[in-house]
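1. any chance you could fold what I've pasted below:
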Amino acid sequence: MGYFKTALLMAAMTALFMGLGYMFGGRGGMLGALVVAGLMNAVTWWNSDKMVLRMHNAQPVGTGDRSGLSQLVAELAGRAGLPAPAVYLIDTPQPNAFATGRNPQNAAVAVTTGLMQSLSREELAGVVAHELAHIRNHDTAIMTVTATFAGAISMLANFAMFFGGRRENGPGPVASLAMMLLAPMAAALVQMAISRTREYSADRAGAQICGNPLWLASALQRIQAGAARIDNAAAERNPATAHMFIVNPLHAYRHDNLFATHPSTENRVAALRQMAQEMGARAEPGATSVPRAGRPGRGPRGPWA
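-> The predicted structure follows:
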């Protein structure tokens, strides 16, 4: 059902894009809009991982890192049936993480130094598993495409404002102005709705990969608390990437409203706890085996520094 809803939302965004193209240049403009969108998506899809990692100044983590992060990612990737993705570290005190890449063979997982310092090993395993679920579900490619569509729609809306009303039998200036204002907003709403849909799916799949939904539930609560009080300067400079993080790095929403890039953390935690009851998972760390490259994270947070 999640993929069906995502497909419908992406179809709506495509129709909106084609409608703007038609406003701009009739049938020719509609076809031209599709060509432009295809080219933009091809370039962005191919280079999305490099672009996003560069925006956040992410640095690669070697396989011999003493924290054991690379080994943890590799072993959880094996559980998920994935090739081991590249691992990156972002130097920011805000706890957060994201995955990027056009496919599982060209994927990367990036975590912040704040995340490494604030989570236990079990909680970190839950976060990494969530990001691996995004990779396995091809969510990283889907979100790249929707972000590109949203940007292109905003660009076309501005063109339509200046030129749409001049086309013979085209809409008048009032209709063009309305489209300029409403089309980007509608595109953003669709993009956010797709993001929220995929987060719930990745939570469930990530809990299955790491073996205990309560680890991810606990991690989400800690990350939410940290994100609400600690700024992420790179994310603030690049707000279009906010939907990629496991928790919104810009600001928190209490409800799953139309303008939220993520579901509310309370709703996600409730769903994971329900899943834990169904699985019979225990709350204590170590209830289910987790790959251990270093010391287990029991007691004080952050055994990774």
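
2. make it CA atoms for all contacts and neighbour counts henceforth
-> OK.

3. how many other residues sit next to the residue nearest to F259 when sequence neighbours are not counted?
-> The shortest distance from F259 to any non-neighbouring residue, by Cα to Cα, 6 or more residues apart in numbering, is to L189 (6.4 Å). Neighbouring residues of L189 were enumerated by other Cα atoms under 10 Å; the total is 20.

4. in the stretch 51-200 of the chain, which spans are helices?
-> Secondary structure of the stretch 51-200 of the chain (DSSP state H, counting those that start in this stretch): helices at 69-80, 113-118, 121-136, 139-163, 173-210.

5. most tightly surrounded among those helices?
-> helix 121-136 (a mean of 28; mean count of other Cα atoms under 10 Å).

6. got the angle between it and helix 139-163?
-> Note on geometry: by axes from the mean of the first three to the mean of the last three Cα atoms, to 10 degrees, helix 121-136 and helix 139-163 are set 60 degrees apart in direction.

7. about what we covered before: wait, which of the helices of the stretch 51-200 of the chain is closest to P104?
-> When these are compared by Cα to Cα, helix 121-136 sits nearest P104, at 5.7 Å.

8. could you also give me the structure for this second sequence? I'd like to compare it with the first:
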Amino acid sequence: MNFMKTTMLLAALTALFMALGFTLGGPRGAVLALIVAAGMNLFTFWNADKIVLKMHNAVEVDAQSHPDYYGLVQNLAQRGGLPMPKVYLIDMPQPNAFATGRDPEHAAVAATTGLLSMLSRDEVEGVMAHELAHVKNRDTLIMTMVATIAGAISMLANFGMFFRGRNAGIAGLLAVLVAPFAAMIVQMAISRTREFGADRGGAEISGKPLALASALAKITDKAKQGGNPVIARNPAAAQLYIVPSGIKAMFSTHPDTGDRIAALQDIAAQMGDGTGGAIGGETVNMERAPRGSALNPHRRD
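-> So this is what the prediction gives:
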């Protein structure tokens, strides 16, 4: 994502804030919305990663609490020539992963417990290499900013539904339109070519494009079943994941999984990856720490 595209996205989101503010409060409402939007944009730039991680109840892990998972990411970061990101674990049975952070020096990667327990080690390497490719390509800032700001617009639109006053009818109509329009902006702003780029980058970092292809097939199969509570609360979060969950193909920010797998097969042929797509091996050690430890997201302090 280049600087111009980021600027255009934030300008569009700010315009939505101002339009809703004008509808609810006239010119003063528009000015107030502009001030709030500017503050939110600045706050999101510095804190979007923290918001997204908190949204998922992600727990940071290290070499002591989860050596296999942490070591796997550490090795991939070294291969990719990247600073070591913070590593997080999400207690969720659905397999998925994402990266966040404003730049490679302030990046974090997260995987769900479902992903680490369901996939082989090679497949997990492929997935986490894909996420590190997002970091390397500096996609993560726009991903996190879009998710948090679009979610905030949706909440503001819902608030407008309950607005009372002389403009209640207009406000109600606008509120109904704003939420889906915000979702459209999310989908339009996040180019599908970004995922192809991260797939290629992940294949180069891990050296196992067919392992990533195998992982995508498995994750997509599970994603069709839905059941992601974060997306249920905030649909804008879907664009963060390596495979979005419960989103219709025509509204997805991601390319069709079949097209991604085909592209990875071409990359494998170029790289000479002769695994044939039959990826086996051990899964990453996902034994959880006892309740009360730093690893358990439901620990009691």
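
9. returning to what we had before: any idea what the residue nearest to F259 of the first structure aligns with in the second structure?
-> Taking TM-score structural alignment, L189 of the first structure has M184 as its aligned residue in the second structure.

10. same check, this time on E284 of the first structure
-> Under the alignment (TM-score structural alignment), E284 of the first structure maps onto T275 of the second structure.

11. what strand or helix carries the aligned partner of I267 of the second structure in the first structure?
-> When the two structures are superposed using TM-score structural alignment, I267 of the second structure falls opposite M275 in the first structure. Secondary-structure element containing M275 of the first structure, defined by DSSP states H and E: helix 265-279.

12. which other helices and strands contact that helix?
-> Packing contacts for helix 265-279 of the first structure, counted by 3 or more Cα pairs under 8 Å, 6 or more residues apart in numbering; DSSP states H and E, involve helix 173-210, helix 213-229.

13. check the mean deviation of the shortest one from the second structure.
-> Between helix 213-229 of the first structure and the aligned residues of the second structure, the post-superposition mean distance stands at 1.9 Å (mean Cα distance after the TM-score superposition for the first structure).

14. could you say what helices and strands that helix packs with?
-> Judged by 3+ Cα pairs under 8 Å, 6+ apart, the packing partners of helix 213-229 of the first structure are helix 121-136, helix 173-210, helix 265-279.

15. wait, S191 of the second structure touches T253, no?
-> Yes. S191 of the second structure is in contact with T253 according to Cα atoms under 8 Å; the separation is 6.9 Å.

16. P300 of the first structure is nearest to which of the helices and strands packed on helix 213-229 of the first structure?
-> With Cα to Cα, the closest approach to P300 of the first structure among those belongs to helix 121-136: 10.7 Å.

17. how far off centre is that closest one?
-> Between the mean C-alpha point of helix 121-136 of the first structure and the mean C-alpha point of its chain there is a distance of 13 Å (Cα atoms, centre = their mean, to the nearest Å).

18. what's the angle between it and helix 213-229?
-> Computed by the same axes, to 10 degrees, the angle between helix 121-136 of the first structure and helix 213-229 is 90 degrees.

19. excluding chain neighbours, give the residue nearest to I230 of the first structure in space.
-> Nearest non-adjacent residue to I230 of the first structure, counting by Cα to Cα, 6+ apart: Q94, 5.3 Å away.

20. ok, now D103 of the second structure?
-> Take D103 of the second structure and drop its neighbours on the chain: the residue closest to it by Cα to Cα, 6+ apart is R138, 6.1 Å away.

21. and that neighbour, how many residues sit next to it?
-> Taking other Cα under 10 Å as the neighbour definition, R138 of the second structure ends up with a count of 19.

22. and it, what does it touch?
-> M1, R102, D103, P104 (Cα atoms under 8 Å, 6 or more residues apart in numbering).
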